[in-house]
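Peer 1: turn this into a structure:
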Amino acid sequence: MNLADQVLAVNNDLPIRTNKPVHSGKVRSVYWLTDEDSQRLIQEKGYDVASDAPLAIMVISDRISAFDCIWHAQGGLKGVPGKGAALNAISNHWFKLFKENGLADSHILDIPHPFVWIVQKAKPVKIEAICRQYLTGSMWRSYEKGEREFCGIKLPEGLGKDKALPEILITPSTKGILKGIPGVPEADDVNISRKNIEDNFAEFNFSSAEDINLYEKYLKQGFELIGKSLAEIDQIFVDTKFEFGYVEDAEGNEKLIYMDEVGTPDSSRIWDKNEYLQNNIVENSKEGFRQFLLNHFPDPDILLNKNRMDEREALARNNELPTDSLMDLSRTYINIAEKITGQKIVLSKNPKQEIIDVLSRDYGLID
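Peer 2: Predicted coordinates:
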């Protein structure tokens, strides 16, 4: 079988019944169900949500996004074999662990297929909630240039590259472009301080100022729980990004929940602990692919400089990467997913048809 056939690269063309445009992100596509289908499924499946809650089908892909671009390789390989299934399996594992340990819920109601979530509509908090335990990546690059204040937090002198920070840091950034907030540039993904959030909590979509403490509590609890679990399989949880939102339960109570994915190699850095103790950084996350791209192209500034986005997009569009670069990443994703979940990741022979079959047979959602 052709490897490219086992990759789900396009996920916004499924015949799922919807009366709204399909929203396609870098990796996932979202199909909003009709009111009739949402209400029917809530009743049939007994989901603990308001009876009129809008539901969506979220389909993950095997696309690989890095430096805000989608990359492809030779031989028509438009994604990373096994990546979508690995990411969903890891997220599902952590969400289950969160539930067992009394942490907040997530927006996921059902998992019909390894590539698919059924989710309820949430009011998203407009923050990329980032937690860091080590000084590395962009933070290290800024620290090395002399910056000492990050998101309103002052770091001491004398910290080392890839070394543990004095404490777990919360360094949030904006999710989407927010307008009219004093001291916050009108751009996506800019660092913000806790004071920025406190002074403008409604603009960040918090229902109350008290919920800022709650989001930080959930962020630290989630980070610590995943970190403890990863330590048991000799992995280090270096840093991660969580997203939060609000939903209503069947009684109409609003609650803050985890959204999107958690603790995956796409949203986190994960290092091999035994290698780290030998002073080697072995990335069990997308970071290794980012490093490959920085070394692969003669002018890495294109990838790091936000003012050169047009050149960067052209680079991603016009260059077929070596097949090995995506296959190495495939092994990384599948290996870490199998370590975390203790389950084998099986590549679908025809993921698109499998999704159509299950959504038709068990959910009545295919026209």
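
Peer 1: okay, CA-based contacts and neighbour counts for the rest of this
Peer 2: Noted.

Peer 1: wait, isn't residue 69 in contact with residue 311?
Peer 2: No - the pair formed by residue 69 and residue 311 falls short of the contact definition of CA atoms under 8 Å, at 11.0 Å.

Peer 1: more neighbours, those two?
Peer 2: Set side by side, residue 69 and residue 311 show unequal neighbour counts under other CA atoms under 10 Å, the larger going to residue 69 at 16 against 12.

Peer 1: burial measure for residue 46, as a count.
Peer 2: Other residues within reach of residue 46 by the criterion other CA under 10 Å amount to 12.

Peer 1: another for comparison:
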Amino acid sequence: MSLANTVLAVNDDLPIRTGAPVHSGKVRSVYWLTEEDSARLIAERGYDVAADAPLAIMIISDRISAFDCIWHGEGGLHGVPGKGAALNAISNHWFQCFRDQGLADSHILEIPHPLVWIVQKARPVMIEAIARQYITGSMWRAYAGGEREFCGIRLPDGLEKDQKLPDLLITPSTKGILTGIPGVPAVDDANITRRDIVDNYAAFNFSAAVDVERYEQLLQEGFALIAARLAELDQIFVDTKFEFGYVHDKAGREKLIYMDEVGTPDSSRIWDGPAWRAGKILENSKEGFRQVLLNHFPDPDILLNKARMDERAALARDNALPLQVLMDVSATYTGIAEKITGRPLALAENPKAEIIEVLGGQFGLVD
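Peer 2: Just a heads-up that it's a prediction; the model follows:
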């Protein structure tokens, strides 16, 4: 079997019985189940959710997105071998650690296959919860250019590139376009302050003002847990993005949960500890792939300048990357997944066929 056949590139065409159109994102596709199938699975599997809760099957692909584009490689390789399984394994590991430590639950109800989650529908908090322990990337570029205030927080003079910050910095931004919030631009990914959130908590989909403190607590405790566990592996948790939402349990109680993914190479920067102490940055995250792209193309401004999105889209569409580039990314993702979980990563030879077999036979969701 060819390498390309082991990669799940297209993940929105599986014959899963649905009650709504499939939503396909950059990496994951979401299949919303029918009311009947949702109710049946809740009853059969004993999920701790309301009897009428909408459920979905979430399928993660091996596609790789960077600079808002999907990239591909030579030989018909439209993804990174093992990337999807690595992301799911890492998220599953951290979500379990959060539950074990009594932090909060997640939207995941069951994991029937390394590329599949069964999830409950959550009401999302409309915040990209970003936490930074080191000054690097876009924040460093802004700081080096003279900026000192980030999301309402003032940084001192004299910081150096890639150094550890005095405190964990929470620099949230909007998730989607939010309108009617004083002082907050109606654009996606607009930087916001804690005061913006507290004064307009309902507009960000919080149920109560006290939940703003709860979300910050979960963000800080989740970051601290991952950072401590990675430190044991001599890896540095640099920065990350968390997302939160609300669900109801079987008794009808509303609870704030973690959702999307956590602590993965897609949502976080992770540095190799020995390299950092030697004055070098060795990325164990997608940031390494971004740097390869910036070095690979003669005009990196196309990748950095949002005014050149049409050129950027053409660059991604018309250029097959060298096979070694995607295999290096594969080694990074699978390597850090195996470090974190302490287990070899199970890779499928024919992922689509395996998923159909599991969801059809065990769960009765394939016609």
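
Peer 1: if we can go back for a sec, overlap in contacts of residue 69 and residue 311 of structure 1?
Peer 2: Contact criterion CA atoms under 8 Å, 6 or more residues apart in numbering; residues shared by residue 69 of structure 1 and residue 311: none found.

Peer 1: which residues does stretch 100-109 of structure 2 contact?
Peer 2: So stretch 100-109 of structure 2 is in contact with 47, 95, 98-99, 117-122, 218, 221-222, 247, 256-260, going by CA under 8 Å, 6+ apart.

Peer 1: same thing with stretch 296-313 of structure 1?
Peer 2: Counting by CA under 8 Å, 6+ apart, the neighbours of stretch 296-313 of structure 1 from elsewhere in the structure are 67, 69, 293, 294.

Peer 1: wasn't the third one part of a strand?
Peer 2: Which is residue 293 of structure 1. No - the secondary structure assignment for residue 293 of structure 1 gives helix rather than a strand, going by DSSP: H, G, I helix; E, B strand; the rest coil.

Peer 1: next, the mean deviation of whichever strand or helix holds residue 336 of structure 1 compared to structure 2.
Peer 2: Under DSSP states H and E, the secondary-structure element containing residue 336 of structure 1 is helix 323-341. In the superposition against structure 2, helix 323-341 of structure 1 averages 0.4 Å from its aligned positions (mean CA distance after the TM-score superposition for structure 1).

Peer 1: what is that helix packed up against?
Peer 2: Taking 3 or more CA pairs under 8 Å, 6 or more residues apart in numbering; DSSP states H and E as the contact definition, the neighbouring helices and strands of helix 323-341 of structure 1 are strand 69-73, helix 83-100, helix 287-296.

Peer 1: tilt between the last one and helix 323-341?
Peer 2: Going back to what we said before, that points to helix 287-296 of structure 1. What separates the directions of helix 287-296 of structure 1 and helix 323-341 is an angle of 160 degrees, with axes from the mean of the first three to the mean of the last three CA atoms, to 10 degrees.

Peer 1: also the longest one?
Peer 2: For helix 83-100 of structure 1 against helix 323-341, the angle by the same axes, to 10 degrees is 20 degrees.

Peer 1: buried stuff in helix 83-100 of structure 1?
Peer 2: Residues of helix 83-100 of structure 1 classed as buried under the neighbour-count rule (16 or more other CA atoms under 10 Å) are 83-95, 97-98.

Peer 1: relative to helix 83-100, how tilted is whichever helix or strand comes after it?
Peer 2: Past helix 83-100 of structure 1, heading to the C-terminal end, the next element that is a helix or strand (DSSP H and E) is strand 108-113. Using the same axes, to 10 degrees, one finds that strand 108-113 of structure 1 and helix 83-100 are set 140 degrees apart in direction.

Peer 1: quick one: average offset of strand 108-113 of structure 1 versus structure 2, please.
Peer 2: On superposition with structure 2, the mean distance recorded for strand 108-113 of structure 1 (mean CA distance after the TM-score superposition for structure 1) is 0.2 Å.

Peer 1: can you give me the buried ones in that strand?
Peer 2: Along strand 108-113 of structure 1, the positions that meet the burial threshold by neighbour count (16+ other CA under 10 Å) are 108, 109, 113.

Peer 1: all strands of the stretch 101-250 of structure 2, in order?
Peer 2: In chain order, the stretch 101-250 of structure 2 shows strands spanning 108-113, 116-120, 123-124, 127-134, 149-150, 153-154, 164-170, 173-174, 235-248, with DSSP state E, counting those that start in this stretch as the criterion.

Peer 1: tabulate the ones you listed in TSV, adding columns for distance to residue 350 of structure 2.
Peer 2: What follows is these, written out as TSV (distance: least, CA to CA, whole Å):
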stretch	distance to residue 350 of structure 2
strand 108-113	12
strand 116-120	14
strand 123-124	33
strand 127-134	34
strand 149-150	46
strand 153-154	49
strand 164-170	41
strand 173-174	38
strand 235-248	31
